[in-house]
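In: Based on what follows, work out the 3D shape:
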Amino acid sequence: MLKAVLIDDEEIALDVLEIVLHEVGGVFVERKFLQVDEAFAYLEDTEVDLIFLDIEMPGMNGLIAAERLSLSCPGSQIIFVTAYQEYAVEAFEVNAFGYLLKPVSKERLAKTLERYQFRFRQREQVQSKPIRSSAEEELEPIGETEETSLHLNVLGSMELYDSDHSLVTWRTKKAKEMFAYLWHYDGNPVQRNRILEDMWPEHTLDRAQALFHTTLYHLRNTLKNAGFQDAVMFGDERYWMRLEGIVSDKSQLGALMHYKDGDLSVVGELVKLYRGDYLESENYAWAAARRYEIRAAYLQSLQQLLPLAGRLERESILRKLIMLEPYTEVHYRLLLKDLKEAGEGAAARNLHNLMVDRFRNELGIEISLE
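Out: Predicted coordinates:
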């Protein structure tokens, strides 16, 4: 006999559901609650198999309650019982086991319970399997237990590649942005309200919450399909992303910028790696501060390498500086001087013409060169 609790702000709805459960059979209703907080207090000391939960309730939305229950009652499965069909996507995003529409039909309820029994028996069979020896485990095919690695580019534009080096495609632009947003916080938990304010500032709170749950559902599905299970975590009204399976060009850039004095082997990779500013193409407002920080640190790193570099490395650095700061005259003058000394007359003339044209036509400034 399965044990269950029922949570709904309408007493008649609780009574009707209890009657239907009794008619279907196989479930014992331990308690019924009109208030979510009372259910939380009861479930702290009591284990149940099923939690039947309404979504539209005063005080605490059922979707939010489900997230908390999934953490405090990991052994219990949540089945939503609601009059609103449009919450189906959000319900399964919070890992609900089932979704029943009011008035609950006995046939649909019976199928849900049969599905639970089938999965429960499967889990019992897995748990009852004998533990294999280490020698038997060694017979597992190589690669079966390897961690899935995703490669993320965020310099210039954002691209995510799976372990097969295939570009990950996003269901919606907001799903892509939410991935970037959670990754942006380096695995640190971010409050839900902060996410809503940053990603949906133009919407009301209720609308933003609905969009949030739908977007999170799409994000988790996309990462799951890419082989990255349980990427987004939840706890204490906060969300964060696991980072151990993600390698990024930003982290590679950070490592290169911490070069040892006199080590010029990093110049070529350092210049090549910086394809553009942090999430430049996406231009997310919440990423602006980090964008400026990374850019400033990168420019400083190039400036520090400049006096140490040989002629070819120095030219590579100066051309990168000109690309990033096209209206900084000193970069042009330094490179012109180097090209002249190296006897690169044609290259010097081309650079001179570019400089004069850029300053005259774009800024209205006449440049005088000796």
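
In: can we go C-alpha only for contacts and neighbour counts from here?
Out: Noted.

In: What residues sit buried inside stretch 15-32?
Out: 17-18, 21, 27-29, 32 (16 or more other CA atoms under 10 Å).

In: Just the ones in strands from the residues you listed, please.
Out: Judged by DSSP state E, the buried residues of stretch 15-32 include 27-29, 32 as members of strands.

In: As TSV, the residues you listed with distance to Y161 would be great.
Out: Output for those, formatted as TSV (distance: CA to CA, whole Å):
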residue	distance to Y161
V27	46
F28	48
V29	48
K32	48
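
In: between the residues you listed, which is closest to N283?
Out: Closest approach between these and N283, by CA to CA: K32, at 49.3 Å.

In: For the stretch 151-300 of the chain, which segments count as strands?
Out: If DSSP state E, counting those that start in this stretch is used as the criterion, the strands of the stretch 151-300 of the chain fall at 159-161, 190-191, 232-235, 238-241, 246-248.

In: out of those, which comes closest to E146?
Out: strand 246-248 (13.7 Å).

In: Check which helices and strands that closest one sits against.
Out: strand 150-153 (3 or more CA pairs under 8 Å, 6 or more residues apart in numbering; DSSP states H and E).

In: distance between the strand it packs on and the chain's centre?
Out: Here the centre of strand 150-153 is set off from its chain's centre by 12 Å, with CA atoms, centre = their mean, to the nearest Å.

In: Alongside the first, I'd like the structure of this one:
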Amino acid sequence: MRVILVDDERLALDYLERQLMKLADIEIVGKYSDPIVGRKEILQARVDVLFLDISLPEINGIELAEQILETKPDINVVFVTAYNEYAVKAFELNALDYIVKPIRIERLTKTVDRVRERLEIKQEYTTAANQCIKMNLFRQVSVELGSGSSTILQWRTTKAQELFLYLLQYRDQLVRKTTLIDLLWPEYESDKVYSQLYTSVYHIRKTLKPYGDHFQIMNTTEGYILNINQVCLDIENWETRLKDLPPISSETVDEYVESMKLYTGDYLQEYDYWWAESERQRLKALWLNTSMEIADWYLEQELLDKAVMSYQQICSLQPQEETPHFALMKVCAMQHNDVMVHRLYRELSEVLLKELSVEPNQEISDWYRDWCEKAGSKV
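Out: Model (predicted):
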């Protein structure tokens, strides 16, 4: 880690240098008591982190940091001062950290660890810019870089997050500005709402900047088009993998089972967006139909234990679905598991009554009553 120190007090400079040298993998490439000389050297040198005193002669440390960040926006700035009234301004400037003198080694260690973490993430982003990255949309949105690490995107506002995900759902298509305004800011006055839209698009571009050309938002007079390049979406990967599989057989059933494991939750499950519901239900229906095909195949092959496990999984994840419950009741009846048949019918009845205010359909109810009579059990 290449470090430069700037403080007009020579004793403070030397003390900070000694503290930093106690830590591993630190290279002090310069230390300056004159901020003007320091600025010149910082702009010319390759520097990872700048430890900068705020109270400097000739120029305020925060002003100096602003000048440096204009030219070198990736440098990590750590403010060091005897006063804490500048803390808010320091973090508005996006400083990495803020240390109050006298500097304790424990506090300095935490700062250096934060710098290392940011540098590692930056390296992953740089690597990812030249290769395909994975974006997860099942359950919660996250991005996986080449190293396999998963990152949740940090959005400036919830509106910026929703706007991005809406554009992503309709990727490669023109989304009109009027549609976005009606979706996100229906209550705003017309003379103010466009500034909200433009600001949110700006924040989206800023958040996506580390990913280079992987995400591009194209402007048109009417609206925006989000294009993605070398981005592997988990929902597309899962759906394509299923469609490419041949019919279920003894040779392919294991591939089906492995493919279904990629469905780790519903589409945008953690986000309460009404506009995502149709896509969520479409993918959920694909999961349900494929899961039923696997379970039914096991049943046809008289692999009853595997059929039971498959139906049980469906019932646990889709408790309101009557078809898998009915199929599982029949299999349990075949196995003479009377207790389980009663339990399944009771659980299905309770969830349907609670969630939908209905009873099991007539076919299921009639079958259950007939079974109870034949089995000598009470309904």
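
In: Could you get me the TM-score between them?
Out: TM-score for the superposed chains, counting by TM-score structural alignment, normalised by the length of structure 1: 0.52, backed by 228 aligned residues with a CA RMSD of 3.5 Å.

In: Need the strands of the stretch 151-300 of structure 1 in a markdown table (columns: mean neighbour count and distance to R108 of structure 1).
Out: Converted to a markdown table, the strands of the stretch 151-300 of structure 1 look like this (neighbours: other CA atoms under 10 Å; distance: least, CA to CA, whole Å):
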| stretch | mean neighbour count | distance to R108 of structure 1 |
| --- | --- | --- |
| strand 159-161 | 19 | 40 |
| strand 190-191 | 17 | 36 |
| strand 232-235 | 16 | 30 |
| strand 238-241 | 19 | 33 |
| strand 246-248 | 16 | 41 |
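
In: Serialize the ones you listed to a markdown table and add fields for distance to V126 of structure 1.
Out: What follows is the strands of the stretch 151-300 of structure 1, written out as a markdown table (distance: least, CA to CA, whole Å):
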| stretch | distance to V126 of structure 1 |
| --- | --- |
| strand 159-161 | 33 |
| strand 190-191 | 36 |
| strand 232-235 | 25 |
| strand 238-241 | 29 |
| strand 246-248 | 30 |
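
In: follow-up on the earlier one: I'd like the buried residues of stretch 15-32 of structure 1 as CSV, with distance to L369 of structure 1 appended.
Out: CSV is the format used below for those (distance: CA to CA, whole Å):
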residue, distance to L369 of structure 1
L17, 87
E18, 89
L21, 89
V27, 89
F28, 90
V29, 89
K32, 86
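
In: Flag every buried residue along stretch 108-120 of structure 2.
Out: Buried residues in stretch 108-120 of structure 2, counted by 16+ other CA under 10 Å: 108-109, 111-112, 115, 119.

In: okay, that stretch sits on what stretch of structure 1?
Out: Mapping stretch 108-120 of structure 2 onto structure 1 (TM-score structural alignment) gives no aligned residues.

In: Show me the strands in the stretch 1-150 of structure 1, by range?
Out: So, for the stretch 1-150 of structure 1 - with DSSP E, counting those that start in this stretch - the strands run 2-7, 27-33, 50-53, 77-82, 98-101, 150-153.

In: can I assume I294 of structure 1 is in contact with Y278?
Out: Yes. In this structure, I294 of structure 1 is within contact of Y278 by CA atoms under 8 Å, at 7.1 Å.

In: Looking at these two, which is more packed in?
Out: Legend: neighbour count by other CA atoms under 10 Å for I294 of structure 1 and Y278, higher for Y278 (26 against 17).

In: the inter-axis angle of the longest helix along structure 1 versus strand 27-33?
Out: For structure 1, the longest helix by residue count, based on DSSP state H, is helix 106-128. Between helix 106-128 of structure 1 and strand 27-33, the angle comes out at 110 degrees (axes from the mean of the first three to the mean of the last three CA atoms, to 10 degrees).

In: on contacts alone, who are the packing partners of helix 106-128 of structure 1?
Out: helix 11-24, strand 98-101.

In: 7 Å instead?
Out: Counting contacts by 3 or more CA pairs under 7 Å, 6 or more residues apart in numbering; DSSP states H and E, helix 106-128 of structure 1 packs against helix 11-24.

In: okay, and the helix it packs on goes to which residues in structure 2?
Out: Under TM-score structural alignment, there's no match for helix 11-24 of structure 1.

In: how far does that helix sit from the chain's center?
Out: The mean C-alpha position of helix 11-24 of structure 1 is separated from the chain mean by 40 Å, CA atoms, centre = their mean.

In: Over to stretch 262-270 of structure 2?
Out: The chain centre lies 12 Å from the centre of stretch 262-270 of structure 2; the measure is CA atoms, centre = their mean.

In: In structure 1, what stretch matches it?
Out: Residue span in structure 1 matched to stretch 262-270 of structure 2, by TM-score structural alignment: 273-281.

In: same check, this time on stretch 29-46 of structure 2
Out: Under TM-score structural alignment, there's no match for stretch 29-46 of structure 2.
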